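# no sequence on this one, just coordinates:
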């Protein structure tokens, strides 16, 4: 599983740090939208890396965006995070509307770093750029 994320977004970087701290997240790899691999993966999914408003999760030949991406990742973490599947009960248009609002306002609400998140040496192999 590959997660393409905004490495300058403090919320997104926090999400990545959360996943790195979970033992079950060891199979997850990361690519930032600021790197060549992340930009290539976004383009393959038909997304504009210069105006990205979603998280992209790629697992094999399938990909997910917005709340579906988050739910897929939490499922991969195992219990108790699998309970997030209850989120599928809410209609996708409502879940994704809330997601898009947070995505549009993420820098204002959570902040932005002028430099991209750098992984710790022990996690560096999990980052594709």
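Yes, it's here. Keep in mind that what you see is a predicted model, and the values were worked out from it rather than measured.
# from here on, contacts and neighbour counts on C-alpha atoms
Will do.
# ok, the residue lying farthest from the centre of the chain to residue 72 distance?
Residue farthest from the centre of the chain, counting by CA atoms, centre = their mean, is residue 89 at 21.2 Å. Relative to residue 72, residue 89 is positioned 14 Å away (CA to CA, to the nearest Å).
# and the helices in this structure?
Shown for the chain, the helices assigned by DSSP state H span residues 10-20, 36-44, 66-76, 92-104, 106-110.
# any idea which of the ones you listed is most buried?
Highest mean neighbour count among those (mean count of other CA atoms under 10 Å): helix 66-76, with a mean of 20.
# that one packs against which elements?
Other helices and strands packing on helix 66-76, by 3 or more CA pairs under 8 Å, 6 or more residues apart in numbering; DSSP states H and E, are strand 56-59, helix 92-104.
# use this one as the comparison:
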């Protein structure tokens, strides 16, 4: 789940899609009905400064979610996964810096981009 209004978040989703040829990951905006339902189901708090990964019925957030995603990407990106061994407080400190400045650095969307039908199947409504 990701912030659907954030340019950086949208680019991150596009990055994942491009490097996930097996279609392992599906996506939902935090602002969507399903996003809100999943937040409640997994008892997650979101002020839109995080994104979440739900994998094998377990929820992950912030840097842990990002690093867990890398292990299933094609190419050298999976080499980032061992950074999961870095203590969570340090990883999330860096994550929060990016999250707090993402609108300032990357902008905010006024409207959603309409993906191709093939890509649209990867988004949960």
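That came through, no problem. Since the structure is predicted, the reported quantities are computational estimates derived from the model, not experimental observations.
# can you calculate the TM-score here?
The TM-score (TM-score structural alignment, normalised by the length of the second structure) is 0.89; 125 aligned residues with a CA RMSD of 1.7 Å.
# before we move on, the earlier item: could I get the helices and strands packed on helix 66-76 of the first structure as TSV with distance to residue 36 of the first structure?
Compiled in TSV, those are given as follows (distance: least, CA to CA, whole Å):
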stretch	distance to residue 36 of the first structure
strand 56-59	15
helix 92-104	22
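# nearest to residue 16 of the first structure, of those?
strand 56-59 (12.4 Å; CA to CA).
# which residue numbers in the second structure does that closest one align to?
Under TM-score structural alignment, strand 56-59 of the first structure corresponds to residues 52-55 of the second structure.
# average offset of that stretch relative to the first structure?
Compared with the first structure after the fit, stretch 52-55 of the second structure shows a mean deviation of 0.4 Å (mean CA distance after the TM-score superposition for the first structure).
# could you find the closest non-adjacent residue to the counterpart of residue 65 of the second structure in the first structure?
Alignment note (TM-score structural alignment): residue 65 of the second structure maps to residue 69 of the first structure. Distance criterion CA to CA, 6 or more residues apart in numbering; nearest residue to residue 69 of the first structure, sequence neighbours excluded, is residue 57 at 5.5 Å.
# and that neighbour, what does it touch?
Residues near residue 57 of the first structure by CA atoms under 8 Å, 6 or more residues apart in numbering: 1-4, 63-65, 69, 73.
# can you lay out those as a markdown table showing distance to residue 13 of the first structure?
Shown next, in a markdown table, are the contacts of residue 57 of the first structure (distance: CA to CA, whole Å):
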| residue | distance to residue 13 of the first structure |
| --- | --- |
| 1 | 17 |
| 2 | 15 |
| 3 | 11 |
| 4 | 11 |
| 63 | 20 |
| 64 | 19 |
| 65 | 17 |
| 69 | 16 |
| 73 | 15 |
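# perfect, that will be all.
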